Every structure is written in structure tokens, then in C-alpha cells.
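In: Sequence and predicted structure are below.
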Amino acid sequence: MLVLVWIFFIALSPLWAAEPTPPQFERDVVPLLTQHCLKCHGLEGRMAGLDLRTPNLILRGGDNGPAVVKGSAEESLLFKRIANGSMPPGSEKKLTAEQVETIRRWIVAGAPAAGSYGPVTQAEAPAVTVKDRQFWSFRKPVRPKVPQVGQSNGVRTPIDSFVLAKLEEKKLGFSPEADRVALARRAYFDLLGMPPSPQEMAEFEADLSPQAWERLIDRLLASAHFGERWGRHWLDAAGYVDAQGLDHLITDDKTAEGKYLYRDYVLRSFNEDKPYDRFLAEQLAGDELVNWRSAQRFTEEIKSALIATGFLRTAADDTDIPEVNTADIRYTVLHQTLQVLTSNLLGLTVGCAKCHTHKYDPIPQQDYYRLMAIFTPGYNIQSWLQPKERALPDVSASEKEEIDRHNTEVEKRLEPFKKQLEVLLRPSQERLLDEKLSKLPEALRADIKSALETPEKKRTPVEKYLVAKLGPLVEVKPEEVRTALNDEDQGKVKEVEEKMVPLKAELRSYGRIQAFYDVGPPPPTYLLRRGNFETPGPEVEPGFLAVLNDPEAPVHFPELSPEMKASGRRLAFARWLTNPDGAAGGLVARVMVNRVWQHLFGEGIVATLDNFGNSGARPTHAELLDWLATEFMSSGWRIKPLIKLMMTSSVYRQASFREDSAKAAKVDPGNQLLWRMRIRRLESEAIRDSILASSGKLNGSIGGPSVRLEYQPDGMVVVSEKQLTDPSSQWRRSLYMFTRRNY
């Protein structure tokens, strides 16, 4: 019997010796590709057009054809390049023989993967229905008829009729008009962010003509300080700060050269009453509105258009730091940019569709990545430009070449004097450096010194890390070197520097613009499964939100001249957003009108300023909102007339208290019907500005670099007097104080 059992098992032995389970893509192949291949073929680049992140993309291949032929390792480029050692290239770590065999077996087995191989096609979005498009904010606004009211003697503008009609339904009416002092202060704070002077108040009180209020509004709207007040509202919504990058260290107040120019552009635009549709077009696609690449000279129009695109550079981008210049951080910059512009301009929580189709609004996940594809020619994950590389000279290429050539000649004449200075300063500099190095662990001293002496572009990753982390500890500042010199050497240094003064005066310079522009041809954009950049899905084409798009109108992107080297995608997006005949244009108008209303009345007609979707608040006065939106568009998208229309209404001129307030509050406790003017808190910046204005210390200069701050041990943040170029700058408006995300 035992013999029979052994014979049985011996007969089965060939089955036990069968080929082991073939490698699986996710378990066995992905770790190898991640370690050796994906940096150049998927995560941070797409060399030769090849992306190796998913089986579908591997089968599609790149410029040289499919990377894998199922069942045939000998015909598969991926295997051939790995097996012959040509990939990874250069000094990169090669795969071991065992790892190469794993790749071979995986291909021979048919390149199995846990998920099925779907066709590599464009992503198809769930259909947006007619019912979806009937939601109040997704409909194109239609100008409603101004309602008739019983208390017509209280009507000054159509706004009053819409508000009063709802009040009369509840047997309520307007509160009495506020006294002239309260009205004047209200207007000054709303339009300028500062109180009227005693003289200005006296002049208004003395003007008893029926046009006095309107004249006051006109004068305030014409003030240069109007742009500061209303520009701040826009900058807050756009997420503008002076600080560069993640801004996570309070001791680090680095900024980008010329970043403040975007802030000044916004102020100037509000003061000029630039049409809102043009304002948006410049910020979204200023570089596609002007032919800046081929211009012989940069006009003010070209510079302004490029500066305006700083709107797309407000997201925290810290990829200047090598350790965080990675694919996930790059995508984060893109996601934050989309969040800012969709919430600010469209009033929608589009970011909820990053990982899946929106749970509340008809926004498929595919639409999110279609929007992203509009911006990937500028924020190209594979051909990423670090912030310091994105800045453009504020002169044309030919002007820059001319200036550089001139400066090179001057520098040649300066060189002998620089060498003399180096001879005089180097001994003190090296002595101070050695003193600071001596405070570091001995094992690090030689390495950090070598790293500091190596030009930045030639530093290894380790050297870059050492300089970033330890450089500030051993930095020798010029003033320290001067102080360390003896009297004789100080005299020699002064003599050399005096000889350099007339030569330095000949040097010419140019500034920088923190612009956004296409960095190359549009790259492919993929839907990211669950929002994960490591699991790309089907490719998507650029497009707009389907729920706001005419289903019968194909998406069209303008063909720009080849010399502009731009895709035209952002310009098409800007035109779609501001088309008064489309649902998108209507929504953009509603959102902006609602923001203006909120700044004047304390709460928007839609309380959720950034959410006009299903999960947001409903408008308290839907017909009024649509009337204002259509009025705004038909009046040329101008903000100043819109503000004046609201401020000349009886609704705005109401007192904030009335004798029968208790009775009215029972009917409408939240004052949603606007039976009185809301009492509002004055924000901290306006309080500081008011104190400065009232004390006579306010420096009223407009624009320019921000005033630097410093941090005291007790946590207080104060003006850095040592960094002031003008002592009176510390009394500038709060708008010009150095802003950051974290204090």
C-alpha cells in the first residue's frame, strides 16, 4: 500500500515542478519601475513620450512605439533596453539580473495586472441632464420685471422695488434713513476703508442739495484710495500674499522679485474701473492677449498683461526647494490654482470632483481634469519650472540682450577693482566663516564649506540640502566682514569703492514679472483615479464644465499665431466665462454681484459666497440677483456704476435701528429681508488705517514694495525698522504690510 502511495506522488511530481505563478504588475513590477524608471517616465518627466505608470500607458508606449508586446519579451522595448543595460541611462543604478528576469517573465506571461486593460481612450463623463441645468445658478439669468410696490415713495432704484416687494409680503417696510453723519462714515469705510476727516464731514453736512449723497459717492469712487480698499477684497479672494512658497517658518520672509506688481495691478484696475470681463481675461490669459515673445520693446500694455497673470501664481509653490520639487507637490499647486479660480469666479466647489464625481452638483470627475488641461501647458508636471525660473524680465528679449551686452562691458572695467576688494576682504571673511563653522559638529564642517564654495547650479542634492539647512547658521554678512577689518584695510576698501561708484552708475537694470505662460507644447492630461497622480486613468481633452456649457456648441480653442507659442486654452476659457449669452457668463456675473453686495450690506444675497451649488445657500432675493447680474453685464461689466447703484438705494441708506425693531425682528429675526441696515464689524486693517488717518501720520503713497515685518520673542509682529528705506513707510496702509499665510 505504501509503495502505491509513493508511486502516486511520484507521478504527480511534474505538476509540483510546474512554472511558478507569474509576476503581477502591481505586486512585482511597479516597485521596480518606481525605483528605476518612473522619475523620467511618468512622475517628473515623460522622456521620449513614454509613461510607465499604468499597464495601459505601457502598452500605448511612446515615440518609439509600444513598450511591451504581450507574450514576447524579445519584441518588447522595455525589456530590451533594460536587458542590454542602456536603461536606466548613465550612472543610474541598473536592475539586477533577478529583477530583469522578473520583467521578462511578466511580459512572457502576458503582462498580467490586477485591473483589467481597458482601451486607452478619452475619458467619458456621465451625462449632464436637462434637469441638472435647470438648477437656479446653472440657468442663464433672465432680466425679471421690476415689481410694483405699495410704498413707492420709498423707492429710489429698482433695487428698492425688489427688496420692498418681499418686505410688503410680511407687512414690513424700510427703516428710516440714517443720519448724515452715519451715512458719511458708512460710505467712507465701505469705499475707502478710512473715516472722513472733520473737514470732509463738515462739508457733507453743509451740502443740503438733493444731489449731495450722489456727489459724495462719485468723489469717493474717484479717490485713489478706492482701489486700495476694493483691491484688498479681490486680493483676499485670490489668495495673494507677499511671501513666497509654503511660508511655514515665521523667521523666513522670502518673497519673489516683483511679486507686489500683481497687487498694484489689481489696485490700478479697480481705480480705472476696468471692465470685469477684461479684468478676468488679463488675469487668466494676459500672455495670450499680447505677442510678448516677439515684441522688440515691451509697452506698458504688454507689461500689464503679463503682470496680471500673477493671479495664477498665488498658490503656495515651494518647489524651489529640491526636497519638495516632486510630482505630488506640483499637482498640489495645480489643484490649489483650480480651487482659487473656480470658487472665486464661479462660486462652485469644483475641487470636490478631484477624486470622484461631485456628490451634490452635476460636475463629473472628467470635467475637473478637463479644466486642469486648460492650465497644464503652463503648469506642466513633466516640464516643471520652479518659481525662480518662471519669472520673466520686464523688458523684451532684444532689450534684455542690449542691456546685458552693455553691462558686460561695464563689468569688465569693474573687474580689477573687484579683485582688489576680494584680496582685502577675503582674510576676514574666511576667519569669520571658520569661527562659525567651529560651532558645528566637526564631521560636517568640511562638507558644508565645500558646498558653500560650489556654484549653486553645480551642487549635488546633498550639498543643496546642507546649504538650505545649515547655510543660515554659517552665513557671513558683508557688514560683519567690514566690521572685522582693521582701520588701515577699511581705508583701502573705501578708496577702492569710491573708484567703483562712477562705473556702477553706468550699469543698467531690469526688473522681474512673476508671470504665468505656456512653458511648451500642451502635454497629455489624465484623469487621476481617486485624485492619485500615481494611478492615472484615461486621457482627457481640455474643456469646460458641461453643466454650464451649451450641449450643442462644441468647445473651440482659438488658433494663435505660431510665434506666440501659446495654446490659446486659457483665452478661450476667459471668453467662455465672460460670455453674456451663456450660462457660465451669467453665473460669473451673479457671483461678482453677490460679492459686491456682501461688501456693502454685510451678507451676500447668497450667503455662501464661494458655493452657489446644491449644498450652498439659496438666494434670499433671487429675482434681484438676476436683475443685478443682467444689469452688470449690459452696463459693460463695470463695477463702479454697480456700487453706486447699490449705495444710492433706499435699502443702503437705512438706519441700523428703528423703534419697532422688536416687532420686525419677530417676523424676520435674521434681517434676511433687509428691513434695516446690518451692523458690521470693522476689520483690523481698516481699524489700523483709521487710527493712522485720524492721527495725521498716514503715509498715503500708492503702490510699491511691501513694508517688511519682524517677529519679537513675545509673538508680536512689528514693522522692521532696520529694513525701512523711508522712515515714514512704517505708517503706510495695512495693505502694504508684508503679507503671508502664517504669522
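Out: That came through fine.
In: use CA for all of it now, contacts and neighbours both
Out: OK.
In: which residues of the stretch 301-450 of the chain fall in strands?
Out: Taking DSSP state E, counting those that start in this stretch to define them, one finds strands in the stretch 301-450 of the chain at 392-393.
In: report the longest helix in the chain, please.
Out: Counting by DSSP state H, the longest helix found in the chain is helix 397-437.
In: other SSEs contacting that helix?
Out: When contacts are defined as 3 or more CA pairs under 8 Å, 6 or more residues apart in numbering; DSSP states H and E, helix 397-437 sits against helix 461-474, helix 478-484, helix 487-504.
In: from the middle of its chain, how far away would that helix be?
Out: 36 Å (CA atoms, centre = their mean, to the nearest Å).
In: just stretch 337-346 next, same as before
Out: Averaging C-alpha positions (CA atoms, centre = their mean) puts stretch 337-346 9 Å from its chain's average.
In: Now do the buried residues in it.
Out: Residues of stretch 337-346 classed as buried under the neighbour-count rule (16 or more other CA atoms under 10 Å) are Thr337, Leu338, Gln339, Val340, Leu341, Thr342, Ser343, Asn344, Leu345, Leu346.
In: Out of the residues you listed, which two are the most distant from each other?
Out: The widest separation within the buried residues of stretch 337-346, taken as CA to CA, falls between Thr337 and Leu346 and amounts to 13.4 Å.
In: The closest residue to Leu421 other than its chain neighbours: neighbour count?
Out: Using CA to CA, 6 or more residues apart in numbering and skipping residues adjacent in sequence, the residue nearest Leu421 is Val493, 6.4 Å away. Other residues near Val493 come to 20 when the count uses other CA atoms under 10 Å.
In: try it against this one:
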Amino acid sequence: MSARGSMVGQFKNDRRLRGGVIFLCVPLLALNLGPTADGANLTPEQIDFFERKVRPVLASNCYSCHSAEVSTPFANLRLDSRTGILRGGDSGPAMVPGNSGASRLVQAIRYASGLKMPPAGKLTEDEIEVLVRWIEMEAPWPDELEPEISLQTEQFDLGARRQGHWSWQPIQSNTPPEIAAVQHPVDRFLTAGLNENGLQPAVTTNRRTLIRRIYFDLTGLPPSPEEIRRFIEDQDPNAYRRLVDRLLASPRFGEHWARHWMDWVRYAESHGSEGDPDIPDAWRYRDYVIRAINNDVPYDQLIREYLAGDLLPTPRINGLDGINESILGTAHFRMVEHGFQPVDPLEDHVNSLENQIDVFSKAFQGLTVSCARCHDHKFDAISQKDFYAVLGTLRGMRPIQTVIDTPERVYKNHTEMAALKGKIKMALVEVWLDQANGLANDLIAATPSTPFIERSACNKGDALYPWAILSSKQGREFSVTWDALADAVKSDFRNNQNFNHKMTTGGWDLRGQDYTGWFKQGVGLPKHPSRPGGFWITTEGEEVLNGIYPAGVYSHGLSRKHPGVLQSPRFKVESDSISLRLLGGNFSAAKLVVENYPLGIFAVGIYDQGFAPKKDRMTWATWDTKFWKGFEAYIEIATLDDRTNFRLDSVDFFRTPKPKPEGDGRSFFGVAEVIFHNGDQPPRGELVPALHLLRSPMPDKEAALAIRYQQLLIAAIEGWRDDNLSELQALFLDDFVRNGFLETSIEKLPDIALHVTRFRQLEEIIPIPRRAPGVLAETLPPQPLLIRGNHKNPGEPVPPRYLEALDGDEYKDPRTTRLRLAEEVASINNPLTARVIVNRLWYHIFGRGIVSTVDNFGKLGEKPTHPELLDYLAAHFIQQEFSIKKMVQFLVTTEAYRRSTEASAASIEKDPTNSLLQHMPLRRIGAEAIRDAMLTISGQLDRTMYGESVKAYYVQLANLDDPAVDGLPKGDEHKGPLDGDRRRSVYLAVRRNVANPLLEVFDAPKPATARGQRDVTNVPAQSLTMMNSPFVILQATKWAETLVAELHDTVRARVKKMFVQALGREPSTDEIDRVETFLVDAAEERQIASGEILSSQLVWQDLAQAIFNFKEFLYIR
């Protein structure tokens, strides 16, 4: 037997460590196959999958013929209950749980046999896959009675359900029972329950156990040996209270409890599905939660920020960091799973909204509101109209990246830069007018080889093209050529106008009033469109500016660092194509957002309605929109960091090497028009600079033409000076600037150089805007009720409101629906809000909720074990102004919390589940705490707070060169370090398709729905992980390195130190003896001399890893 294996035998007789090494030699027969699929033991994921995926498919496609809704189900087959499906109909059982291939139901929906169901048309491949996957999962179905056919006409009685269930009733102000010698109100309630059942509370635990318990519960980290020593030696009666207050004030409290919140809101940093695309800057929401909990922001305020942080009239400002904290609260709305290029994005959108309702209603109300998508709730006072009223409240949100900086930071240097830009312009006007006054002479003196003439001669649209052609003509040849040029340009102008008029079916002219109807965000976007003549001052190089812009909307009037998101009104796609006239660079992009699907601009496929402009001059981009006819959509134009996802467009995607953003925060765009049109050809440009000249009367000779040019240029410069340029004048002036006739070199403009230098200095120190996932509110008509939950079968509109059982009134003002919802949920009159949160806090302190189903206060949930105590705590929480820290302090200072985990014989007999809390339960620490404890004990933990998440560590798949296979990233650029940069687990990236293997095996939940209570499994994979995980081995190695570096230790002293570091206690003499035997065996196995044991890293590494495997290390008493 190996040395590590022998530790099992050596420690098996120790009472405190009975079963102490739980993960070393576990037989495969102990494999936990999970709960059965036909009752109350379902996991939340199974219930969520059934309610969100399976039941809607069955209800929409099968219930009309195979349910209690019909007096005689077709073929005597019922598909509205698991019992009915297993019983089957005339042909026998409809399914074999776990074997979809042998299930008649699957054969029928695949049209693989003579029976083809539904007969009206085959289900979609996605719907078929849902039912196949469900059957392979053993067909999980919530524990509910089979509907009776006789009930088909029974009315849904919401009032009766509300009156008949405890959680809908108002919170009662209960008085704690009077019990002698019991002071804490909570203990009085609990003691009364024990007394009624003839039980005595367990004794108070020892200080070593208590400090380890409170440290893990409040900070998720183990106490240091020095902290343990100080607490044990502190004889002050208030020592424990001071310890609690110190831990509550520790920043580690927020890190630990933020992870609980992140479970509640299914925090994620990617969207899942194929490719697992990022949610940019999602980590800022995690940091927001940590700050909020550490600052003890009232819970009702956090609810308001969760639902409507972007709409609060007085947002919560973090003056220290210059952050609008409230707007960060809505980031969770973006943390939904999205399908990969869904053919039906409306279905994806409705599913996303359903998930948001599911998470919100479970997390803050303890209700399963999403179960009412297809029908009135089977058990609770929640109607189908309730579901769509809430969905309509949340529907008016568009996904965006929102700037979280305060105005002071956003507008840094804005005033001075604007003033300098004005001075630079006036100085340029003076120089340019002087140059323009000599234009006639310059033209006459020019030759065909003069650079600006040579360039213009190659482009018929250039302002100087007529000069290049006419300057060598004389007499009649001059006039004939003039007429030909003028006729050609004017003819092109008329033809292009006619073409555009015939093809156009609608659109927006963003140079005028249409701009007011678009959604705008970002300091870069002006209140009004820019008149012709806008320009951008360069931030490097010799040129002051690149050119003169036509009328339009520009994000970079002062700086390309300034953020900008421009979105059109929502519209139904009815044209073959959409074209935009725009400019831009640094990976700004325009995209068509169909049904709020945020992951557009794919290189190939149906979502290639994106364009990343790469020029500083306006050009047309055209999208093929025939596939999307009938869908609702809007257009988004955004700078690089304001895009909701970064994907290369179809041009850049196929370049080698692929271009990458520079990362300096600079990006820009400008846009003038959006045109809906039929056919594939883009609109034709109507105006060219030469038109400005050729519209004027014909000059009689070369000299007169040169003077005409001079006059037109002077007029254009003066118009620019006076902000009174026409579009043609702007094009004309721009041509002279870009062709180098008008001076823009800083070196040759000494009077301007100082202004430009100062402008660039100010621009350089503008902070790059900080962004986070967010939403943009829009006003929409009421949401139709979707019959049987089918998004293709809308019924009557349902006005937005909250649940009828909570007296939800219609929200009359569509602009404030989410704000109204937030106020109703956060209200002290809401009977659920305070009950749900204090029950969650109780669960995390005591290991079991007063309502054990912490996410479900409905009829299928458990009843409270101490209803009077629950209401007392809820009322107390409200009185304490929704303070989470005060409630946690209130709970951990009870005698109940300080009790031993030793159950009395009477308690085991009378209350085997410990629902009366006779003793503290033995609890395994969370997955993150296990990892963080190993880092702490090994001396490796980096306690740096906040910042971008550490990339996920995963095992690289071999021989796969694709960018993504099954959603897993490939290549080291996507892979994080094994030790997670030694950061706390809360700072590790949470991706849907790539989970940290250690956290996953110890039940860290997948970010699918609200998880108030994690699974606590005991499976062989955990023992294998603790024995073989490279991370565990690495931490054991680092711990051993630290130990052997201390040369003056003895074996016994070192063993004592290790026990205190890992377990919070010293070993017994017997334990030390057996550890010494273990060390000798380990040294012999590794062929290390007995005299070298103390200095052998490998031997102590073996012991360190063995201690990591102790049950006592993984559990808190």
C-alpha cells in the first residue's frame, strides 16, 4: 500500500477524524447516479429544463389532442403528465426513460414510422432535440398530480390560491416568546420549538471550532494560526462580538457573500452555445456586487438597481472611483444564454426574457413565475396574464455596453478642447483664405505633372478634374469640352437621383430631424446633427486634420476616445436590402439587430448584416435583409468598445493575418443616411465636388475658369468660417484639403502649432471610458399573451404590471414600467421580498433555510419550520433598513449559531433532519472556499481585489485546430493559468462552456437559473480530483516548499503547525505518532533517507495533499 493510501488506516480509529480521509480510496460502487426523474428529488436544473424547454413544446404541439383539455384524448394517449406518457395509449407506452431511440414518442415526432406526429407538420429540429434530450435525462417531471379531464372547465381561482397559501399573506410583527435565561430573540423562538418537542439544545462549541466556523461563513477563508491564538487567549466576554464585527468590516466579507449573490442571479461572462461568445466587461458587475455588500448598501436599493438601475432619478455614485454604481446593477440582464445564429431570433428573445423573469422571480420573490408562460400556474396564484404582464415590463430593453463613468470623468477637458478646436479653425481659415486668394495664379502656373493636378486628372468627381481637362483647351474646344463635362456630371446627378428615388422604400436622413428619433448614448454623440463642415483634429502626425466632413452625425467631434452608440427606432424588415452611408475606423461597426439578438456581425451566415467602415470618408454599405423580412429589428452603430460583442466582419475575417484592435480606446464613426430599398445594388452617390463648379455659368477661357475656382474656394472657406456651408461646398472644400492644396501641416503653421500641441495633450489624458453590460430603455406597446407560450401565436395584449396576487396595478406610463416594478418588489408591503432574503441569509448561516426550498415559496415549496421566526426576522430586517450586514451579525451572535455539531440521541430520534436546530449542522465548505483555503494555507493567495477576471483553466483538446469545437476555445490565448494567478475564486472567469474543473466537481452551479441552494454531492470524481488535480498537487507542493524552508522545525512541531493551518486545531499525540509513521512510509516509498525527512519537500508534499483530503479540512463543524 502507498504511503498516502496507508493514511486511511492510520487515521480510521480517531474519533474526530472518523472517516477523516474521505477521498482516498472510494469504491466505484459508491457512484451517485443522481435523483430519480419522477418526483420531488429533481435538481433545479432538471426542473428548469422541463419548465422552460419541454413543457412549452408539449403544450404548444400536443395538448390539443392528448391532454385533459379534451374529453377523449386521441388514441387514449395523455401527454400532459409523466404518468400518462409512461402509461401510453392504444399502442403502448409512449417513452422509455433514458432510451429515446426505443421511445414511440421520438419515433413519431421524427416521422420515422407510420405514425407521424403532430400530423399538421413536423416539429423543428430544435424541438425534437429538446424532447430527445429530456428522455435521455430520464424524463424529469415535477412532482404533480395528473390533471383530471373533469377539471377542464374549472376556473383558475387566483384569489383562493392567494388566500390559501402562507407566503402571500402580510408579514406579521411577532413577539419572541418569553423564556427564562434566553436573551437573543432568535434563540427564544428556537428554544420554544425545542421545548415543545422535549429537546435540549446542544452545548456551546469550543473556541477553535467557532473561529473556524465564523471565518468560513463570513469570509470564505480559514483563520490564520495567529488569529486563532489571539481569539483563544482573549478572555473578554465581548471577544466574539468584536471578532464578528471585524470580519463584517473585512473586504473578504464582500468577496465571499458576493459569490452567493452571483449564484442567485446566475452570473456569467459568456453567452454559451457554439463559440461561447464573451459578454464584454461582465466582471464589472461582480466588482459592483462586492463593493455593494462591503458597503452594506440596503437590500431594497440593490433591488431597485437590479431592475431599474439605469432609470433611477438619483443614481448611487461612487465618488472615490468616479462610477455610477446604480447603472451597473442592470448588467445581469445581459447574462443570458443565446443560441448560435438562431434561425428564429424572436424565439431566442422570448426565451431570454423568460430566463430573466425566472431568475428575478426566484431570486427576489421565491416564486416560479416562468412556469406560467404556457398556462396559468399549476399550483400558485400566478396567472398566464401575470407572466406576460411582467414580460412586457422587462421587454423594453435593448442590449448595450453602457458607460459607467460619472459626468466629471466623461467630460474631462471637454470645454477647453472645444475652445481650442474653435481657435484652430479660425487660424486655419486665415491661412486658407490667404492661399485661396492665390489659387487662380497657382492654377495657371500649374502643369499636368503638378501633384494636385495629376491626382485630380484620374478622378472625374474631383473638384479640379474640370481644370485638368480644360486648362489645355482654347476657344471652341474649350466651350465644347465644358458643355460635355457639365452635361455628363449633371446627367449622372439626375440619373442617380432617379435611381435612388425608384429603389428607395423608406429610411432615415440623419442630417436632419430624423436624428431626434434615434436612441443615443455616449458623450461623443452630439445633441443635433453636424452641419456640413465638421472636422477632426488628429492626435498624432504632421497634419492638423484629414479633411472636411459633410453633414451627419459623428462620434469623434473632439476625441476618438469618446464613446458612442446610435440605434434606430425599431422597425419591421420589409425591404430586400438596407444601405447606410457612413465612415469610421478602429473597428467601429454598424449592424442589424434582429429581435434584440446582440451577437450579430458574423463572418458568414444569416447574421452577416454588419459592416466595419475603414475610411474617413463617407461610403455606402449594403446588407441583404431578404431572410429577415417580417422580423422586427433596429440598426446599431457603435464604436469598438461600445459593441455588445466583437466579431470581425466578413472582410476582416478572411484576411491573413486577421487584424486586431490596438487597445488604446480610440474608435469612431460617422453616419448620414439609412436607406431601405429593393434589389441588391446600393444607392448611388448624387453629389460630387466637380458638380459645384459645373453648375455655374461657363467661363470663356482658362483665366476666367481659374478665377471661378478661386471665387468658389473663397466662398467655401468663408462659409466654413461662418458655419454656413452647403453640402456641395463641403465636398468642394474637402477636396482641396485632402488633395493638399490647402495647408494642414503643423510644421508650416507655426501660429496653430501651440494650440494643436495643447489640444493633443488634453486629448491624450482623457481617460478611456469604462463600460459594462447594460440595457437601453425603450417604450414598446403592451406585450401580447402568447397562446400556449408559442411566440408565433400571439393573443390579446396584456398591459404591463406586477403580479395580481400582489395587487399589481397597470403601469400607465410606458416609460417607467421597470422603475414601477422595482418599487413594488422593493416595497415594505411586499410580503415576499424580506422573507425571501432573510431566509437566504439564514440558509447560508445555518445550512438550511427556515423554508428549506429557498428558491420556492410556492405551494410546491416546503413550509417554514418556524413561521413566526421567519416573519420576525423579515420585520426586523425592514426595521434595520434592509441591512444585510446587520442581519448576518444578528444571526451569528445567537447561541444557536455557537452550538456544537454533536446531536443528542433524543434529537436524532425526534428530529432526524435537525429542522428544530437542536445543534449546528456539519457543513461542507463551498467549492470556492475549498480552493481559496488551499491557496491560503500554501501561502499563495493573492488578495488583490477587483479587476478583469482570470481566464478559465481547462485541459486542451488535442489535434483540434478549429476556432471552437462544442463551444470550447482552442489555443493558449484563451487558456488561463492553472493556479488562476493565485486569485480568489470569485475572480475566476465564469464561462458557460468552460468551467473550472475543481469548482465544478464540488458543485459550483452552472449559470442557467437562480441557485439559492447548491447541491452538496459526494461522488468519486471529488476524490479523484483531490488526489490527481494539478491544482491540488501544486498547492501541496507550494505548502511543502514553505514548510521545508523553515530549517529549525522538528517533525512534531511542523505537524502541529500544519494541523493548525489546515484544520484550526492541534493534533493529538496519537495523531502525531501516526503522521510520523506516514512520513517514514512516504520517505521509504520515495527512497529518501530517514535523516532527510525534515528537508524533503516530496515527503511533506505527500502529507500536505493527504491533509487536503481530510474530511475535517473540507467541512466545518
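Out: Noted; the coordinates are in hand. Keep in mind it's a predicted model, so treat the numbers as computed, not measured.
In: Could you get me the TM-score between them?
Out: In this superposition the chains share a TM-score of 0.64, using TM-score structural alignment, normalised by the length of the first structure; 538 aligned residues with a CA RMSD of 4.3 Å.
In: Spit out the contact partners of Arg213 of the first structure.
Out: If you look again at residue 213 of the first structure, you'll see it is Trp, not Arg. With CA atoms under 8 Å, 6 or more residues apart in numbering as the criterion, the residues that contact Trp213 of the first structure are Thr648.
In: check which helix or strand covers it.
Out: Using DSSP states H and E, Trp213 of the first structure falls within helix 212-221.
In: and that helix, which residues are buried?
Out: By neighbour count with 16+ other CA under 10 Å, helix 212-221 of the first structure contains the buried residues Trp213, Leu216, Ile217, Leu220, Leu221.
In: once aligned to the second structure, how far is that helix on average?
Out: For helix 212-221 of the first structure, the mean deviation from the second structure after alignment is 0.5 Å (mean CA distance after the TM-score superposition for the first structure).
In: Tell me what angle the helix or strand that that helix is followed by forms with helix 212-221.
Out: Stepping forward along the backbone from helix 212-221 of the first structure, the first helix or strand reached (DSSP H and E) is helix 224-238. What separates the directions of helix 224-238 of the first structure and helix 212-221 is an angle of 70 degrees, with axes from the mean of the first three to the mean of the last three CA atoms, to 10 degrees.
In: Show where helix 224-238 of the first structure falls in the second structure, residue numbers please.
Out: Residues 251-265 of the second structure are the counterpart of helix 224-238 of the first structure, counting by TM-score structural alignment.
In: and the matching stretch, how far from the chain's centre?
Out: 16 Å.
In: Distance to Leu473 of the first structure added to the buried residues of helix 212-221 of the first structure, as JSON lines?
Out: Conversion of those to JSON lines gives the following (distance: CA to CA, whole Å):
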{"residue": "Trp213", "distance to Leu473 of the first structure": "60"}
{"residue": "Leu216", "distance to Leu473 of the first structure": "56"}
{"residue": "Ile217", "distance to Leu473 of the first structure": "55"}
{"residue": "Leu220", "distance to Leu473 of the first structure": "51"}
{"residue": "Leu221", "distance to Leu473 of the first structure": "50"}
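In: Specify which member of those is nearest to Arg733 of the first structure.
Out: Nearest to Arg733 of the first structure among those: Leu220, at 17.1 Å, using CA to CA.
In: List the contacts of the closest one.
Out: Tyr188, Leu191, Leu192, Phe226.
In: Check Leu1034 of the second structure too.
Out: Residues Asp979 are the ones in contact with Leu1034 of the second structure under the rule CA under 8 Å, 6+ apart.
In: coming back round to it: quick one: the longest helix of the first structure to helix 461-474, angle?
Out: Going by the same axes, to 10 degrees, helix 397-437 of the first structure makes 70 degrees with helix 461-474.
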